[in-house]
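Q: starting from these lines, generate the structure:
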Amino acid sequence: MTAVRPDRRTGGAERAAQRSGRRAPLALVALGLAGCVLFALAVATGSVPIPPLRTVTALLGLGSGDPRLDVLVTGIRVPRAATAALAGAALGAAGLLTQTLFRNPLAEPYVLGVSAGASLGVALVVTAGATGAAFTAGGLGVLPSAGSRLGTVLAAATGAAAVLALVLLLSRAARSTTALLVVGVMLGSVVTAVVSLLLVWTDPRQAQQFLAWGLGSVDGVALGELPVFGGVVAVGLVAVALLAKPLDGLLLGDDYARTAGVDVARVRLVVLLVAAVLAGVVTAFCGPIGFLGIAVPHLARISVGTSRHRVLVSATALTGAVVGLGCAVVGHPPGVETVLPLNVVTSLVGAPVVIAVLLRSRKLGSAW
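A: Got it, this is the predicted structure:
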């Protein structure tokens, strides 16, 4: 009798799956620890450095021994660090959804036009004069002002919701995800053009304030706003986790997903809604933040070594939080009053690091 030799490719795939199964839990634990360390570092660094021991005691609620430092930690540094982590996790998860839906490694959540819609909402209020001081520098997140910040958030959220409604309406008519992708890009281009026209006609000082908002920031979210921001992000992340199985089917194509029992039209609608809500809430509170939505999912795939969404969703959220916190740390150099705009940090510092990681990884094309 002739011995039956196992298929080398099958055996290689099994060994790869076993390695991935062992690697994923370790990667998730490492990401969680890195997030904790960077959170503490984001609280400790800034124009007024805080000693490590005092930072830890303040975070544990034991007090730092200095009332002024306690106010600095609880009122400014903790909200800033929490906002950075939430924004990174939300944009990473939204990027994962759009990349899977469109099966395109270059897709990002803002391809749906939500960021352009939020910018349009803010630009409309700026050009309309917006109730006196409602859109001063404080209103755009440069200086703290609760009432004016509420106006900014509401304007951005309204604009994002309007564009989201239009995208969802058009998604019913789109015959394929590729057509929907092109529609989203075109819609975003039109809205961006309208914003540019509004800025041409507005007062230069107001236009400058709008441009400052457009650079992105995690400094404007107050402690009292965190429950709203964090609550929406948490609900969105839970929704992404519940979509893990349908997302695995979509990654292999619409036809395969249908044979696996996935209602492609309904899942596509839900994916669009969840991705747009996650990207929209971040834009409303922090301004449009680039880079994270497209880069974080790739870093997460490399870290856990798998494209199975049951694992990848958690890895993406943790990776996004880690990257967001890292950008917040870099954007607030110790002992320096100047705060670097978030989009400057993500582009100049983060992008080269991600490029180097992706080029060194052999697993970049495995998911596509």
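
Q: contacts and neighbour counts: CA atoms only from here.
A: Fine.

Q: what about V125, how many neighbours?
A: By other CA atoms under 10 Å, the residues close to V125 number 17.

Q: I'd say it and L154 touch.
A: No - contact criterion CA atoms under 8 Å: V125 and L154 do not qualify, at 10.2 Å.

Q: common neighbours of those two, please.
A: Common neighbours of V125 and L154 (criterion: CA atoms under 8 Å, 6 or more residues apart in numbering): none identified.

Q: list the buried residues in the helix or strand encompassing T57.
A: For T57, the host element (DSSP states H and E) is helix 52-59. Neighbour counts over helix 52-59 (16 or more other CA atoms under 10 Å) mark R54, T55, V56, A58, L59 as buried.

Q: name the surrounding residues that touch that helix.
A: So helix 52-59 is contacted by A40, V43, A44, G63, S64, G65, D70, V73 (CA under 8 Å, 6+ apart).

Q: now do the contacts for the residue nearest to V344 when sequence neighbours are not counted.
A: Nearest in space to V344, with sequence neighbours left out and distances taken as CA to CA, 6 or more residues apart in numbering, is L215 at 7.5 Å. Counting by CA under 8 Å, 6+ apart, L215 makes contact with G287, P288, I289, P341, L342, N343, V344.

Q: please give me the structure for this one as well, since I'd like to look at both together:
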Amino acid sequence: MPNRPYLFPIAIAILGLSFLLNLSLGSVWIPFGEIVTGLFSGEWNKSSWEQIIINYRLPKALVAIFAGIGLSLSGLQMQTFFRNPLAGPFVLGISSGAGLGVAILMLAGSTFGFALSGVNSWAIAFAGVLGAGLVLSAVSLVAWKVKDSMTLLIVGLMFGSTVSAVISVLSYFSGAEALKLFTVWSMGSLGALGWSQVGILGVLILLGCIPVFSSIKSYNALLLGESYAKSMGIRTEKMRWLMIGSTGILAGGITAFCGPIAFIGIAVPHLARIVWKSSDHRILFPASALIGAILLLLCDAAGQLPGFASTLPINAVTSLVGAPIVIGLILKRNFSRDF
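A: Here you go, the predicted structure:
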């Protein structure tokens, strides 16, 4: 199948334009030229523009790139691992685990009649990482005992359902203020992180991507089943642990810092297959990373509602964009030949 290598420079150019567009749009329009000049020379015509770009829009744009890359790569891994076109980065329940950690932090105090102080972005991120880590440990224990990938998929979904039920119980008994705080978090946000948190998220994305690109040649064989992969000399057990660990770091870290972000991990790998007309993972991984970053930047730019002071939750925008893509793929069955 044709790989269309000429599309990579085009995608990189679109990524650059999407990055500038994301920095420009908002309640205050800032021209492209002023952004480029300010970022490279450090000289701004207006001090307010510098404050807006450096302290808010630039870290938010970087978070969008990191989250788009991480969700797309983890979604592609899960689709390959389970050989299921509708698998996403959250099928193992790791995102729900991050949500449970945040729910306990925000809702447990209200549920049991006392107020929790010091609930800030650092505490939320730590609680999310801890919750995702606990669920990842449980999934890893099950993966050690269960060798069948379909069984592991079912167990992961059950983990997610159980955790969601616990969150629902906590939500039911919590106070209105705590419930509103958790509801806002569950809508997702790319703009709540400072520079130090952006750096930590970037390190997590890098750590999660290392297993992907260190074993990229082995993913193509997994599409034909574990038995075929073993006959090709691939250590499937090692690949299983690499994919679970990578997805846990990527999806869990992004959810902990940004909240749940829907549909990017499911839709983007299919878009990469359609645009590049390839099922080769040496093409799909970088293609998915580029499309994921571009799509989340554009969704965030659209959610800024240019010219207005208010913004839309990023989860709502990605759902509005991603859901029609997934529905169209289901109706056309374009993905059936790749699994």
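
Q: TM-score for this pair?
A: In this superposition the chains share a TM-score of 0.94, using TM-score structural alignment, normalised by the length of the second structure; 335 aligned residues with a CA RMSD of 1.8 Å.

Q: quick one: P227 of the first structure from A82 of the first structure, how far?
A: From P227 of the first structure over to A82 of the first structure the distance is 11 Å, taken as CA to CA, to the nearest Å.

Q: neighbour count for these two, which is higher?
A: The neighbour count for P227 of the first structure versus A82, taken as other CA under 10 Å, is higher for A82 (23 against 12).

Q: look up how far V48 of the first structure lies from the more buried one.
A: From A82 of the first structure over to V48 of the first structure the distance is 19 Å, taken as CA to CA.

Q: for A321 of the first structure, same thing?
A: Counting by CA to CA, the gap from A321 of the first structure to V48 of the first structure is 23 Å.

Q: L60 of the first structure -> the second structure?
A: L60 of the first structure maps onto F40 in the second structure, with residues paired by TM-score structural alignment.

Q: now do the same contact list for that match.
A: So, once contact is read as CA under 8 Å, 6+ apart, F40 of the second structure ends up touching nothing.

Q: OK, contacts around the equivalent of F66 of the second structure over in the first structure?
A: Under the alignment by TM-score structural alignment, F66 of the second structure pairs with L86 in the first structure. Applying CA under 8 Å, 6+ apart to L86 of the first structure gives the contacts G230, V233, A321, G324.

Q: which position in the second structure aligns with the last one?
A: Alignment note (TM-score structural alignment): G324 of the first structure maps to L296 of the second structure.

Q: and for L197 of the first structure?
A: Aligned partner of L197 of the first structure by TM-score structural alignment: V169.

Q: the residue nearest to P49 of the first structure when sequence neighbours are not counted in helix, strand or coil?
A: Using CA to CA, 6+ apart and skipping residues adjacent in sequence, the residue nearest P49 of the first structure is P334, 6.0 Å away. At P334 of the first structure the chain is in coil, as set by DSSP: H, G, I helix; E, B strand; the rest coil.

Q: for P334 of the first structure, what is the corresponding residue in the second structure?
A: In the second structure, the residue matched to P334 of the first structure (TM-score structural alignment) is P306.

Q: what's near enough to touch that match?
A: Contact analysis of P306 of the second structure by CA under 8 Å, 6+ apart lists L25, G26, S27, V28, W29.

Q: can you tell me the SS state at the most centrally placed residue in the first structure?
A: Nearest to the geometric centre of the first structure sits L91, at 1.5 Å (CA atoms, centre = their mean). Look at L91 of the first structure: counting by three-state DSSP, its state is helix.

Q: what's the spacing between it and T283 of the first structure?
A: 10 Å.

Q: same check, this time on V274 of the first structure
A: 14 Å.

Q: can you check P297 of the first structure too?
A: Distance from P297 of the first structure to T283 of the first structure, by CA to CA: 19 Å.

Q: which of the residues in stretch 151-163 of the first structure are buried?
A: Under the neighbour-count criterion of 16+ other CA under 10 Å, stretch 151-163 of the first structure has G151, T152, V153, L154, A155, A156, A157, T158, G159, A160, A161, V163 buried.

Q: contacts for it next, please.
A: 113-122, 125, 134-135, 139-140, 280-281, 283-285.

Q: which helix or strand contains the residue sitting furthest away from the middle of the second structure?
A: Distance from the centre of the second structure peaks at N45, with 35.4 Å (CA atoms, centre = their mean). If you go by DSSP H and E, N45 of the second structure is not part of any helix or strand.

Q: report the contact partners of it.
A: Contacts of N45 of the second structure by CA under 8 Å, 6+ apart are E34.

Q: equivalent analysis for the one 10 residues further on, please.
A: For N55 of the second structure, the contacting residues are G194, taking CA under 8 Å, 6+ apart as the criterion.

Q: that one -> the first structure?
A: Using TM-score structural alignment, N55 of the second structure lines up with G75 in the first structure.

Q: what about R77 of the first structure, how many neighbours?
A: R77 of the first structure: 23 surrounding residues under other CA under 10 Å.

Q: an error on my part: the question was meant for T192 of the first structure.
A: Neighbourhood size, T192 of the first structure [other CA under 10 Å]: 18.

Q: leaving out chain neighbours, which residue sits closest to it?
A: Nearest to T192 of the first structure is A116, by CA to CA, 6+ apart, at 5.6 Å.

Q: G88 of the first structure sits in which helix or strand?
A: Taking DSSP H and E as the definition, one finds G88 of the first structure inside helix 78-102.
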